[in-house]
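Novice: with the sequence up front, the predicted model follows.
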Amino acid sequence: MSSTLPNNRTLQILAAADEGGYGVLAAIAYNVEHVTALVRAAEASHSPLILLLFPSTLKQLPSLVFAASAACRAASVPISLHLDHAQDEQQIRDVVNTMPFDSIMVDMSHYEHEENLRKTRELTKLCHERGIAVEAESGRINGGEDGIADTGELEALLTSPDEVEDFLDADIDILAPSIGNIHGDYPPEGPKLDLGRLERIHSQLRGRARLALHGTNDFSPKLTQECIGNGVTKFNVNKLLLASYHHFIKENADQPITKLIDQGIEVVQRETEKWMVVCGSANRC
């Protein structure tokens, strides 16, 4: 983990979580209603939060990143802004020079290992020069979700000890391992994670990087807490929080737009507060 970023918001949040033995929600926002709900939930729960945007959102709603950054800075609790699954090398280079992100997931996992590592090392150096923390994916997490490229046609690769060392040597700050987790929905039997592998990865890191977990659709509170107990501090969520919002919008689409906005925000806020308790981050700040 880079020692040159002592004031980085994302790393400060994750360091506190690691010390306190809890997880922090890293929650996707697709619009300003989601941003509002997530920030309100963090403040009401006295919880830290990492706010995620997808690269696709930067193209669809380019002003959202600045609104989200302002909301993070104005919040009464620690909140950072993270670009998730940045898979376009040129976009990353543009973002670090023009947008106020605290951290970026440099996701080159669609390349073979050596090329993934080479690109990650080069882009990590660039991000660190701008004070931006870097997350990377070791191995390859299979599947896809709305907003990121689908890697379903590529073979899922579980993270090995050698890969962990390779990415640490690239000076990344946050590691997202592949332990049987998938992007998108799990089969009917639910998630089947290699928690022993997760525990070994955490022991291997020895504080040199923080652990992130992707692919949390269909997780139970028990499985979530088991992962956090094995060292996960950054707990990425998408459908886990937003499924109830999507259902609400579908069932109430004929209502006035102002009512949809207000009540939709309340739906996401309630769900987020519930999962902050599950992760153990409520009442930590």
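Specialist: Received, thanks.
Novice: make it CA atoms for all contacts and neighbour counts henceforth
Specialist: Noted.
Novice: isn't residue 161 right next to residue 201, touching?
Specialist: Yes: shown here, residue 161 and residue 201 form a contact pair, counting by CA atoms under 8 Å, at 7.1 Å.
Novice: neighbour count for these two, which is higher?
Specialist: Regarding residue 161 and residue 201, a neighbour count based on other CA atoms under 10 Å identifies residue 201 as having more, with 22 against 13.
Novice: skipping its backbone neighbours, what lies nearest residue 155 in space?
Specialist: residue 142 (7.0 Å; CA to CA, 6 or more residues apart in numbering).
Novice: ok, now which ones touch that neighbour?
Specialist: Residue 142 sits next to 151, 152, 154, 155, 156, 181, 182, 183 when contact means CA atoms under 8 Å, 6 or more residues apart in numbering.
Novice: and with 7 Å instead?
Specialist: For residue 142, the contact set (CA atoms under 7 Å, 6 or more residues apart in numbering) comprises 151, 152, 156, 182, 183.
Novice: from residue 149, how far out is the last one?
Specialist: According to CA to CA, to the nearest Å, residue 183 and residue 149 sit 10 Å apart.
Novice: same question, the third one
Specialist: Separation of residue 156 from residue 149 (CA to CA): 14 Å.
Novice: pasting the second one now:
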Amino acid sequence: MALTSTGTLTDAARADGVGVAAFNVITLEHAEAVIMAAEAAALPVVLAISENAVKFRRGRLGPLAAACRVLAEEAAVPVALHLDHVESVELLRAAEGSGIGSVMFDASRLPYAQNVAATADAAAWAHERGITLEAELGEVGGKPGHPALDAHAPGARTDPAEAAAYVRATGVDALAVAVGSSHAMLDRTAALDHDLIARLRAAVDIPLVLHGSSGVPDAELRAAVAAGMTKINVGTALNIAYTGTLREHLAATPNRADPRPSLTAARESTATTITTLLRVITAKP
């Protein structure tokens, strides 16, 4: 399958009444696990690289993006590349020519007027280069380096009327909304506001994106897609499977120097987690 775009996948998912899954990757093994799982499930998928993942790679987007692009081009299912939670304009611009077809430009911590101005500029730049732009309105808590925010705190949720005005003012192609999830949750206890999701879906005619989905139970994910969510972002769930298996495998083989058996086990465990999530997110209501 050829490398595809996030917009192509979200358009098809909306038309079919299902979700499309985006998985955040940090290592090559993460990315390989995503492709293995997508091929096993015969489902399309989005490989997402966050700004924090780029920082981990010493500020260089190119090596991981290039590896993901090759994996996408050689995959047996459609795969899109996405750059996630970008606050740096320099990193946004590094997406050009990398195979990345969509960027989530995150100006959500700025005051509303500054968020609109920065996001509109980012969208205009991206559209000139055939890149679609996602943004966030409201605040999905749990981001690294940000104060903890209760997902149910006043002002945390995305307002439908404000969302409609924001989309008109910025020209973004997808909108991440705050509806009760939180980043980096280690347990699956988040309760989403499905009525709010439905009202947001009615207010804006672009794909809605759920961030912090690792903490959302399967039934809640299905209900979120049924209510109007299209792109479902998952990251921490992969890391739980990966690091948990790696820790167990290394502890069980203390005299082994070769890292490959442990990395293989971690990759396979992660792929199993991803396959399950893919089937939940893409199931028809």
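Specialist: On my side now, so go ahead. Not measured: the values here are computed from a predicted model.
Novice: any chance you could compute the TM-score here?
Specialist: Their TM-score after superposition, calculated using TM-score structural alignment, normalised by the length of the first structure, is reported as 0.87; 269 aligned residues with a CA RMSD of 2.2 Å.
Novice: restricted to strands, list the contacts of residue 142 of the first structure.
Specialist: Among the contacts of residue 142 of the first structure, the subset assigned to strands under DSSP state E consists of 182, 183.
Novice: which of the contacts of residue 142 of the first structure still touch in the second structure?
Specialist: Counting by both residues aligned by TM-score structural alignment, their matches' CA atoms under 7 Å, the contacts of residue 142 of the first structure that remain in contact in the second structure are 152, 182, 183.
Novice: can you say which of the residues you listed are buried?
Specialist: For those, a burial check counting by 16 or more other CA atoms under 10 Å picks out 182, 183.
Novice: reformat the kept ones among the contacts of residue 142 of the first structure as CSV; add distance to residue 13 of the first structure.
Specialist: Formatted as CSV, the entries for these read as follows, by distance: CA to CA, whole Å:
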residue, distance to residue 13 of the first structure
152, 32
182, 25
183, 24
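Novice: out of the kept ones among the contacts of residue 142 of the first structure, which comes closest to residue 95 of the first structure?
Specialist: Of all those, the one sitting nearest residue 95 of the first structure is residue 183; the distance, using CA to CA, is 24.0 Å.
Novice: now do the contacts for the closest one.
Specialist: Contacts of residue 183 of the first structure were listed using CA under 7 Å, 6+ apart, and they are 141, 142, 143, 144, 145, 215.
Novice: what kind of secondary structure is residue 47 of the second structure in?
Specialist: Under DSSP: H, G, I helix; E, B strand; the rest coil, residue 47 of the second structure falls in the strand class.
Novice: give the equivalent position in the first structure for it.
Specialist: In the first structure, residue 47 of the second structure lines up with residue 51, judged by TM-score structural alignment.
Novice: with the first structure overlaid, how far apart is the longest helix along the second structure on average?
Specialist: Looking only at the second structure and at elements set by DSSP state H, the helix with the highest residue count is helix 260-281. Following superposition, helix 260-281 of the second structure is found to deviate from the first structure by 1.2 Å on average (mean CA distance after the TM-score superposition for the first structure).
Novice: equivalent range in the first structure for that helix?
Specialist: For helix 260-281 of the second structure, the aligned range in the first structure is residues 258-279, judged by TM-score structural alignment.
Novice: mind listing what's buried in the matching stretch?
Specialist: Within stretch 258-279 of the first structure, the residues that count as buried by 16+ other CA under 10 Å are 260, 263-279.
Novice: contacts for it?
Specialist: Stretch 258-279 of the first structure is touched from outside by 22-25, 33-34, 37-38, 40-41, 45, 221, 225, 241-242, 244-245, 248, 282, with contacts defined as CA under 7 Å, 6+ apart.
Novice: quick one: the helices in the stretch 1-150 of the second structure, in order.
Specialist: 6-16, 28-41, 51-56, 62-74, 89-94, 112-128 (DSSP state H, counting those that start in this stretch).
Novice: among the ones you listed, which comes closest to residue 174 of the second structure?
Specialist: Counting by CA to CA, residue 174 of the second structure lies closest to helix 6-16 out of the helices of the stretch 1-150 of the second structure; the figure is 8.8 Å.
Novice: return the list of helices and strands in contact with the closest one.
Specialist: Where contact means 3 or more CA pairs under 7 Å, 6 or more residues apart in numbering; DSSP states H and E, helix 6-16 of the second structure is packed against strand 20-24, strand 229-234.
Novice: who's in contact with the most centrally placed residue in the second structure?
Specialist: With the centre of the second structure defined as its mean C-alpha position, the nearest residue by CA atoms, centre = their mean is residue 233, 3.2 Å away. With contact taken as CA under 7 Å, 6+ apart, residue 233 of the second structure is in contact with 21, 22, 23, 210, 211, 212, 213.
Novice: what does it align to in the first structure?
Specialist: Residue-level alignment of residue 233 of the second structure against the first structure, with TM-score structural alignment as criterion, gives residue 236.
Novice: ok, that match to residue 10 of the first structure distance?
Specialist: With distances defined as CA to CA, the gap from residue 236 of the first structure to residue 10 of the first structure amounts to 13 Å.
Novice: same deal with residue 23 of the first structure?
Specialist: As defined by CA to CA, residue 23 of the first structure lies at a distance of 13 Å from residue 10 of the first structure.
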